[in-house]
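Participant: structural data only, the sequence is not supplied:
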C-alpha cells in the first residue's frame, strides 16, 4: 500500500461543519505524487486510444466493444488499482483509486458505467466483506479482467427502499446450498458478467442477505433484453431472473441478514467514485466547448469573445475546479483514515470498510454536487454549440444524455440529500460530531447585540474564510432549530431536510475550494493563482445566494413571530459581505485564461 502521512489533524466525517480545517491539512490535485502523475498520464492515454477514439461505436450500442475495452483495462491493471496485492491487485491508496476512476471515465458514459460497476459494487463487496476463501477464489479473476462483476440489488418494487426486495433465498433440505428466486432490474454489466453480487431475503428476516452467484444460464439464470436507455447506450443493462438458482452456502457474503449493510457501504464508495467519474467529463466538455467557441465566428468575431459565452465558460470551469477540490480532499481523508486504522492493528479489510464509512456524509455530498455540475456543464456545452450541439454529429449531445444517469444511480440525489443530513444528526447523537454546543452558541449570538466593528480582511481569502464560518452558523441555526422543533419526526419533513442538505453541500464545496486555493497561493504565489482565486470567490458568491434562499425557505416554513424575525435577521447578518466581489470581472478573467489555453487548464 502507498505510504501516507498520518501525523496531521484529520477531522472525522461531518466535523468540517464545526471545526476549522487548516489548508495545510488538505490534499489537492497539485499534491499528486510522481507515481500518481504517471498513473494519470497512462489512464488518459488509454482513454484517448481505446475509448474516445471509438465514441461512435459506443453510441451505436457496441456492447462487445465495451467488454473488449474492459478486458484491456484489466490487462493494464486498471481494474485492480484498489485490490490488495495478495489478490492480484496493485493495492494503491484511495486517492490513486479515485484518480484512475476520474480520468478513465470521461470517454463515454457507457464505459464509465461498466468500469464503475465492476471495480466498485461488483468487486468491493467481496474485498470488504468476503471470507479469505471467497477473496482468494474470486478477487484475482475480477482484478485482472478475466471475470467481470455485476451487482443485483434493485427490483421492480425495491429501488430507493433497497431493503424491501422480494427475492428469496431458501436453504436446501440437506443444508448445502440456497435456492434463489426473484427478479432484479437495471443490472449494469449483466450481458457479460461472470459473477453477480445478489441480495435476497432468507425466510422472513428483517434484512436481506448478500450472496456471490456465478453466472451460469444452466443454473436457473435468465436475462432480459438489453434496456433501451436515454444514455450510456453501450453499457449492458438487463433484467436478471433467478429461478431456484443454486448457490453453495459458502457463497453467502458476510453473515445472514447483513446484506443491507453491505449494500449501503458499497454505495458509499460508489458515491465518491461517481463524483470522481464526473470530473474529467467536466474538463473535457469545457475544453470541447472552448475550442468550438474559439473557432465559431458570428458577426465576424469568435463567439468566445462575447460576454454571454465568457459567462458560460467561467461557470463551467469553476464547477470543475470546485468539484476537483472537494472530491480529492475527501479521498485523502478516507485514505488517511484507512492508514490510521491499519497502523492501529485493523486488517486492510476492516480499515477500508470503516475508513469509507467514516466519511459517508461527504460521499453523499459529493455525489449530489458533482453529478449536478456535470449535467449543467454538458447543458451549457450544448448551448455554446447552438444548433450543432443538438446534433449527434457533435459530442455534446451524448455527453448531456450520459450525464443524466449520474443523478439517479448510487441512490438518487434526493435520497442522498436526506441521507447527508440524517447521518450528520445521527453522528451528533452518538457524540461523534458536536452539533449541540455550536448550535447553542449560535442561538446565544442571535440573542446578543451584534458587533459593529469592521473586521480586517487585508489578507488574501480572509473575508471568504470568515464567510464560510458564518455560513456554518446558518446551518447550525436552521438545523438546530428544526431538530429542537421536530425531534424524531424530522425525517417526515423532507422539504426541510432537502433545504438543509443544500446548505451543507454548498458549505463543503465552497470551503474545499477556498482551502485548495489558499494552500496553492502559499506555495506558488498569488499571481500564479489569480484565476483560481477568482473561481473560488465566484463559487462562494453563488453558494451564499443558494444558502440564503434555502435557509429563508426553511425558517418561514417552521418558525413564526419573534422567532422567525430573529432568525431572518440572523440570516441577513450571516450572509452579508463586507466587500462584494466583482462577479463580471472574475468571470472575464477566468474565461480569458481558459480561452487563451484553448482548454480547461487548471
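Facilitator: Now that the structure is in, tell me what you want to look at. What you are looking at is a predicted structure, and each value in this text was computed from that prediction instead of being measured.

Participant: CA atoms for contacts and neighbours, from now on please.
Facilitator: OK.

Participant: around residue 340, count how many other residues there are.
Facilitator: 19 (other C-alpha atoms under 10 Å).

Participant: what's the helix or strand for it?
Facilitator: Using DSSP states H and E, the element containing residue 340 is helix 307-343.

Participant: off-centre distance for that helix?
Facilitator: 10 Å (C-alpha atoms, centre = their mean, to the nearest Å).

Participant: what comes up buried for that helix?
Facilitator: Residues of helix 307-343 classed as buried: 309-342 (neighbour count, 16 or more other C-alpha atoms under 10 Å).

Participant: neighbours around residue 136, how many?
Facilitator: 16.

Participant: could you find the closest non-adjacent residue to it?
Facilitator: residue 87 (6.2 Å; C-alpha to C-alpha, 6 or more residues apart in numbering).

Participant: what is the neighbour count of the one you found?
Facilitator: Residue 87, neighbours per other C-alpha under 10 Å, totals 21.

Participant: give me the distance between it and residue 119.
Facilitator: As for residue 87, its distance to residue 119 is 14 Å (criterion: C-alpha to C-alpha, to the nearest Å).

Participant: overlap in contacts, these two.
Facilitator: Jointly contacting residue 87 and residue 119 under the rule C-alpha atoms under 8 Å, 6 or more residues apart in numbering are residue 143.

Participant: which elements pack onto the helix holding residue 340?
Facilitator: helix 94-104, helix 259-295, helix 348-358, helix 360-385, helix 494-524, helix 530-558, helix 583-597 (3 or more C-alpha pairs under 8 Å, 6 or more residues apart in numbering; DSSP states H and E).

Participant: adding another structure so you can compare the two:
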C-alpha cells in the first residue's frame, strides 16, 4: 500500500497513507462495560418501546414523553451529559452503541436521539457553566425535553441564509427574536429549543429558548412519509424576549456550534442506520426461511441468498467505518474539561478534525440502509408492501436519512472540500503527494502475483489511493479556485474517498481479527472483505473513468486512461462463491453475521 501514518490520526489522512491498525477501533475491541450498556439499551427498547410501537406511531405526545422519562431513569438521556451535571458522562463509543440499539425503537428512537444529540450537546460543548447548571440536569433526567432549530422555510442546507433575527435591547438585558423554524423534531412537546438566528440580521448566533417564553408558539404537525410517531412542527417566534445570558457561545459563532454538532449528528445517524440495517437483515432472513415457493423455502434460491449476502456485507462495512470514526472522535475529545472557559473553542477544533469522516459515515450509512431496506422489501415480495410487515416501516422510515443532517449531496461536496481546505492549511501533504505521484505513475510496472492472505486486497486499497491522488491532483491543477463550481467532479472524488474509507476499514478490522483469533476464526470477515474490496475497486475505477472523461479528451485522455489501466490490474475473485458462503451463514443464523 502507501506510506504509513502514525501517532495522532489526522482527519482525511487515510487517502494519503496507511492507517496504523493499533489506532483503529473495531467492534471486537468493545469493553464489557460498553457491551453491557448496549444490552441495557436493547432490553429497554424490546421491553418498553416495541410493545407500544403502534401507539407511539399514532403520535401520542404523552406516551413519548413518559417513555423518554423512563429512558432517563436508566441513564439513556444523560449518557452524553457530564457527571457534574447529573449525567453519566459516557464515552462516545458507548453513546454510539446506544444510538445503534435505539434503531429498533423507530420513531421513538428519533425522538430520543434528537433530544440527547443535537438538542443537548450544544449546551454540553458550548454552554457557559451557568447555562450547564441550569439546563443539563433537567435534560438528563427527562424533566425537560430538547429540540434543535436550524432549518427555516427558505433555508435548509444553506443554514447561514437564516432569516430569523435577534436584536439586543437598549439596556442589554435581553434579545428579541423573530422568525419561523421549520421541520423541528420534538417541537410538539419540547421544553428547550436551541435556536439559530442572526443578531442584527448579520451575525449568525445561537440561543437557548424556553417554550414558556412569551411569543413562542408551535405550528401544526407535518404529515410525513415515515417516522410518523415523531413530532415534526414549525417553531414560531414573535417578539420573544430571550435573556442575554441565554446566548450560546459567542455572537457570530453560531456556525461553529451548528456545524460541529451536525458532525456528531452525522455519525450518530449512521449508528441508527446500522441498527436498522441489522434488523432488516434479521427479519428478511427469517421471512425467507418460512416463505415457500415452488415447493421450497425461498432462502434456498441463490438470488435470495445473494441479496442477503450483499445486505450483510454492506452492513459489515458500515459497522467497520462507524466505529473506526467513533474511536477517533472519542480519543480526540476524552481529555477536554468541559468546565473550562475555552472548552467550546477546543471542542470545535477537535470535532471538526473528523468532519470529513462524519460526512462519509452519513452518506454511506443512509445509502446502505436504503439498499438493505429495498432488498428486504424485495425478499418479502408483495408482503413487503403491506404495513402489517415490519420491513415496510423500515423502508419508509429510511428515506429521511439521506436528507437529515445535511443532504447527501451537500455532504458529498463537503468531503473533498474539507480535504482540500486541510491541505491548503498545511495539515495534510495532499498536493505534495499528488505531485510526487506523477513520476511514479509513468514508471509503473505490472504487479507481482499475490499469494498471501488478503495481499491483493491490501494492494488494491493502495492503488485506489493512488487513483484518488491522480484524479484529485489533476482536478485541482485544472480548475484551481473554480473547482468548487465543478460539483459533479467533486461528487466523484467524494465517492472514491467513501469507497477507500469503506474498504480500508473492513480490511483493518479483518486483519485485527486474524491477529486476535486466527484466520480460521475470521473466515467470514475475510470473505466479506474480499467481496467489499473488489466491488469497491470496480466502483473506484468507474468513478475515475467518468472524471477523466470529463476533464480530458483526445490524446491526453487516452494517456490518462492508459495510466489508470495500469493502476487497476488485478485478478478477479469469485464473488459469487464468496456471497453464497456469506448467505449460508446469514440464513442459518437468521441474523446479521460477522
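Facilitator: Thanks, I have the structure now. All values reported here derive from a predicted model rather than from experimental measurement.

Participant: quick revisit: the residue nearest to residue 136 of the first structure -> the second structure?
Facilitator: Aligned by TM-score structural alignment, residue 87 of the first structure pairs with residue 85 of the second structure.

Participant: ok, its match - contacts?
Facilitator: Per C-alpha under 8 Å, 6+ apart, neighbours of residue 85 of the second structure: 132-133, 136-137.

Participant: could you do residue 418 of the first structure as well?
Facilitator: By C-alpha under 8 Å, 6+ apart, the neighbours of residue 418 of the first structure are 494, 497-498, 501.

Participant: residue 570 of the second structure now?
Facilitator: 456, 460.

Participant: looks to me like it is in a strand.
Facilitator: No - per DSSP: H, G, I helix; E, B strand; the rest coil, residue 570 of the second structure lies outside any strand segment and is coil.

Participant: biggest separation within the contacts of residue 418 of the first structure, which pair?
Facilitator: Comparing every pair within the contacts of residue 418 of the first structure by C-alpha to C-alpha identifies 494 and 501 as the most remote, at 10.3 Å.

Participant: and residue 461 of the second structure, what's its match in the first structure?
Facilitator: Aligned partner of residue 461 of the second structure by TM-score structural alignment: residue 468.

Participant: average gap between the helix or strand containing that match and the second structure?
Facilitator: Element membership of residue 468 of the first structure, judged by DSSP H and E, is helix 462-486. Compared with the second structure after fitting, helix 462-486 of the first structure has a mean deviation of 0.6 Å; criterion: mean C-alpha distance after the TM-score superposition for the first structure.

Participant: list the contacts of that helix.
Facilitator: So helix 462-486 of the first structure is contacted by 17-18, 435-436, 438-439, 442-443, 457, 490, 500, 503-504, 507, 510-511, 514, 537, 540, 544, 547, 551, 554-555, 558, 567, 570-571, 574-575, 577-578 (C-alpha under 8 Å, 6+ apart).

Participant: any idea of the angle that helix forms with helix 494-524?
Facilitator: 160 degrees (axes from the mean of the first three to the mean of the last three C-alpha atoms, to 10 degrees).

Participant: distance from the chain centre to helix 462-486 of the first structure, please.
Facilitator: Using C-alpha atoms, centre = their mean, the offset of helix 462-486 of the first structure from its chain centre is 23 Å.

Participant: list the buried residues of it.
Facilitator: 463-465, 467-482.

Participant: quick one: map residue 98 of the first structure onto the second structure.
Facilitator: Per TM-score structural alignment, residue 98 of the first structure is aligned with residue 96.

Participant: let me fix that: residue 332 of the first structure
Facilitator: Checking TM-score structural alignment: residue 332 of the first structure goes with residue 327.

Participant: again, but for residue 213 of the first structure
Facilitator: Aligned partner of residue 213 of the first structure by TM-score structural alignment: residue 209.

Participant: again with residue 25 of the first structure
Facilitator: Residue correspondence to the second structure (TM-score structural alignment): residue 25 of the first structure is matched to residue 23.

Participant: list the contacts for its match?
Facilitator: residue 9.

Participant: any idea how far residue 513 of the second structure is from it?
Facilitator: The value you get for residue 23 of the second structure to residue 513 of the second structure, if C-alpha to C-alpha is used, is 14 Å.

Participant: again with residue 590 of the second structure
Facilitator: 23 Å.

Participant: so which bit of the second structure is stretch 284-294 of the first structure matched to?
Facilitator: Stretch 284-294 of the first structure corresponds to residues 279-289 in the second structure, going by TM-score structural alignment.

Participant: tell me how far residue 362 of the second structure lies from residue 100 of the second structure.
Facilitator: On the measure of C-alpha to C-alpha, residue 362 of the second structure and residue 100 of the second structure end up 14 Å apart.

Participant: of these two, give the one with the bigger neighbour count.
Facilitator: residue 362 (32 against 26).

Participant: tell me the residue in the first structure aligned with that one.
Facilitator: Match for residue 362 of the second structure (TM-score structural alignment): residue 367.

Participant: residue 122 of the second structure now?
Facilitator: Using TM-score structural alignment, residue 122 of the second structure lines up with residue 125 in the first structure.

Participant: and the closest residue in space to its match that isn't next to it in sequence, how far from residue 356 of the first structure?
Facilitator: Spatially, and ignoring its direct neighbours in sequence, residue 125 of the first structure is nearest to residue 266 (6.3 Å; C-alpha to C-alpha, 6+ apart). From residue 266 of the first structure across to residue 356 of the first structure, the span is 9 Å (C-alpha to C-alpha).

Participant: what does residue 387 of the first structure give?
Facilitator: 44 Å.

Participant: and if you look at residue 362 of the first structure?
Facilitator: 10 Å.

Participant: next: residue 581 of the first structure.
Facilitator: 37 Å.

Participant: who has more neighbours out of those two?
Facilitator: Ranked by neighbour count (other C-alpha under 10 Å), residue 581 of the first structure and residue 356 place residue 356 first, with 26 against 14.

Participant: contacts only, for whatever residue of the second structure lines up with that one.
Facilitator: Counting by TM-score structural alignment, residue 356 of the first structure corresponds to residue 351 in the second structure. Contacts of residue 351 of the second structure were listed using C-alpha under 8 Å, 6+ apart, and they are 260, 263-264, 329, 332-333.
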